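J.: quick check, what structure comes out for this input:
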Amino acid sequence: MKVDLVAQAIAKWLKDYADNAGVKGYVVGVSGGIDSAVTSSLCALTGLDVLCVEMPIHQHKDHVTRAQEHIKQLKARFDNVRDVRSDLTPVFDSFIAAMPESEMNDLVALTQGNTRARLRMTTLYYHAGINGLLVAGTGNKVEDFGVGFYTKYGDGGVDVSPIADLLKSQVYKLGKYLQVPESIMTAAPSDGLYGAEKTDEDQIGASYDELEWAMKQVDKDKTVDAFKGREREVLNIYLTLNRRNQHKMKPIPVWEFPTQLQ
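T.: Below you'll find the predicted structure:
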């Protein structure tokens, strides 16, 4: 991958889109992870107004430290970057307190995690609205079109997706070129919705390298019968999640009004 040309192409695409939309630039939720670091860096390359937003909700200190390190570095390199911190912990706690009491289980934990993501989406659109900006998404190709590893109307609710056609390995290559802090480059990927100790691999059951391999096998029309052991397990994980999360990847179903009933 020609990382310099890819970075320039994405930055130009972002600038052209914002100019055509008549907006000042982009808002990006910065989490301390590689995807948001690369996305915010690409937005910074446009020369347009870029607002980095921290949105902690009972956030692990490691995530906070990495996010702040990245923002500080980005602001030092680009004078078009600014930041704001919206602490959503009290908002989240008030929301949960207003809901019926439930004994914690996997379903409740998942629902509360998705609620965090949706509160952040609302926050990003608030900042975008009052500043005349668009929301830049941070999802990569494996997450957005492979296993659907994102929250519907949460981190999936964006205006543009600059890295959604890049595999995770390609995002890391861009990260190195864009001088993303080493602490972020080497950190285990995590959505931060369940604490730093629960990584993406823990939740999915496979690493991003394995999922990229599985995507390539599907593109080659390979089936699980062609593999054994761990490879067969990984392909099963990928296919199961891809099938389960199609409702995120496809347009919302609309009942079509038959002519004979009108």
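J.: hey, let's count contacts and neighbours off CA atoms from now on
T.: Will do.
J.: any residues touching stretch 107-115, and which ones?
T.: Residues from elsewhere that reach stretch 107-115 (Cα atoms under 8 Å, 6 or more residues apart in numbering): 102, 151, 154, 193-194.
J.: again, only this time at 7 Å
T.: Where contact means Cα atoms under 7 Å, 6 or more residues apart in numbering, the residues beyond stretch 107-115 that reach it are 151, 154, 193-194.
J.: contact partners of stretch 72-81?
T.: 44, 47-51, 82.
J.: any chance of the contacts of stretch 107-115 in JSON lines with distance to R244 and secondary structure as columns?
T.: Shown next, in JSON lines, are these (distance: Cα to Cα, whole Å; DSSP: H, G, I helix; E, B strand; the rest coil):
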{"residue": "T151", "distance to R244": "13", "secondary structure": "coil"}
{"residue": "G154", "distance to R244": "18", "secondary structure": "coil"}
{"residue": "L193", "distance to R244": "20", "secondary structure": "coil"}
{"residue": "Y194", "distance to R244": "21", "secondary structure": "coil"}
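J.: here is the second sequence; please produce its structure so I can put it next to the first one:
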Amino acid sequence: MNTEKVAEYIINWLKDYAINAKVKGFVVGVSGGIDSALTSTLCAETGLPTLCVEMPIHQAASQVSRAEEHIAQLKKRFDNVNEVRVDLTATFEDFKNVVPSIEDTAKVDLSLANTRARIRMTTLYYLAGINSALVAGTGNKVEDFGVGFYTKYGDGGVDLSPIADLMKSEVYELAAYLGVPNSIQVAQPTDGLFGDSRTDEDQIGASYDELEWAMKMQNEGKSADDFTGREQEVFKIYIRLNTINQHKMQPIPVCEIPENLK
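T.: A predicted model of the protein is given here:
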């Protein structure tokens, strides 16, 4: 990948989109992870107002410190970057206290994890509204179009997706080129939605390098029978997630009424 040219292309794409949409700039949720760090840096590079938003909900101290380090670095490098911290922990707890619960803790935990992401999405759109800005998505290609590893109407609810055509390895390459803090580059990827130390790999069962390989194999028309051992295991993980998460990747189904019934 020609990192310099790719970075320039995305930055120009972001700037042109914002100008044509007649908005002032961008709002980005910054988590302390590589994807949000790259996205916020690309937005900052446009020269347009870029608001970096921290939205902790029982967040691990390491994630908070990485996010703060990154935002501080961006503000030092770019005059157009501002920040706001919205602690949503109390909001999340209030939500838990007013909704019904069930004994199936696994279902409750997953629903609450997705709720965290959706509360954050609502916050980003509030801030975008009062700042005449666009919500910039932070999903990469493997997450958005491979395994669907994001929350529908949570971190998947955005106005535009500047890095969604980049594989995770390309995200790292571009982040290094643009000077994202090393602490973020070496951190284990995590969605931080469960309030514990589980990583993306813990949840998915495969690393991003393995998922990239599986995505490539799927695009080449391969099947699980073409592989053995760990490769077959990874490919099956990828195909299962790609299949069950199609509802996130496809347009919302619309019940189209036949003309003769109208």
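J.: picking up where we left off before, between the contacts of stretch 72-81 of the first structure, which is closest to L166 of the first structure?
T.: Nearest to L166 of the first structure, judged by Cα to Cα, of those is A44 at 18.5 Å.
J.: please identify the helix or strand for that closest one.
T.: Assigned by DSSP states H and E, A44 of the first structure belongs to helix 34-45.
J.: so which of the contacts of stretch 107-115 of the first structure is the closest to K15 of the first structure?
T.: Nearest member of the contacts of stretch 107-115 of the first structure to K15 of the first structure, counting by Cα to Cα, is G154, at 24.2 Å.
J.: what lines up against the closest one once you look at the second structure?
T.: Under the alignment (TM-score structural alignment), G154 of the first structure maps onto G154 of the second structure.
J.: wait, that match sits on R118?
T.: Yes: under the criterion of Cα atoms under 7 Å, G154 of the second structure makes contact with R118 at 4.0 Å.
J.: now the helices for the first structure?
T.: Secondary structure of the first structure (DSSP state H): helices located at 3-21, 34-45, 61-77, 89-98, 106-131, 141, 168-177, 182-185, 200-204, 208-219, 229-244, 246-249.
J.: and those: which comes nearest V160 of the first structure?
T.: Checking the helices of the first structure against V160 of the first structure by Cα to Cα gives helix 3-21 as the closest, at 8.2 Å.
J.: who's in contact with the closest one?
T.: 24-25, 42-43, 45-46, 162, 173-174, 177.
J.: most widely separated two among these?
T.: Farthest apart among the contacts of helix 3-21 of the first structure - using Cα to Cα - are K24 and K173, which lie 28.2 Å from each other.
J.: how close does the closest residue to G154 of the first structure other than its chain neighbours get to D4 of the first structure?
T.: Leaving aside its sequence neighbours, G154 of the first structure sits nearest to R118 (Cα to Cα, 6 or more residues apart in numbering; 4.0 Å). Distance from R118 of the first structure to D4 of the first structure, counting by Cα to Cα, to the nearest Å: 34 Å.
J.: again with L211 of the first structure
T.: 25 Å.
J.: between the two, which is the more surrounded one?
T.: Regarding L211 of the first structure and D4, a neighbour count based on other Cα atoms under 10 Å identifies L211 as having more, with 25 against 11.
J.: so what does that one match up with in the second structure?
T.: Using TM-score structural alignment as the criterion, L211 of the first structure maps onto L211 of the second structure.
J.: residues contacting that match?
T.: L211 of the second structure touches Y238, counting by Cα under 7 Å, 6+ apart.
J.: list the residues that contact the match of G154 of the first structure.
T.: Residues near G154 of the second structure by Cα under 7 Å, 6+ apart: 114, 117-118, 121.
J.: of those, closest to P258 of the second structure?
T.: R118 (34.8 Å).
J.: ok, now how distant is that closest one from G156 of the second structure?
T.: Separation of R118 of the second structure from G156 of the second structure (Cα to Cα): 9 Å.
J.: now swap in V53 of the second structure and tell me
T.: 16 Å.
J.: do the same with N12 of the second structure
T.: Distance, N12 of the second structure to G156 of the second structure, by Cα to Cα: 23 Å.
J.: which of those two has more neighbours?
T.: Shown here are N12 of the second structure and G156; by other Cα under 10 Å, G156 has more neighbours (21 against 16).
J.: wait, that one touches Y150, no?
T.: Yes: counting by Cα under 7 Å, G156 of the second structure does reach Y150; the two are 6.2 Å apart.
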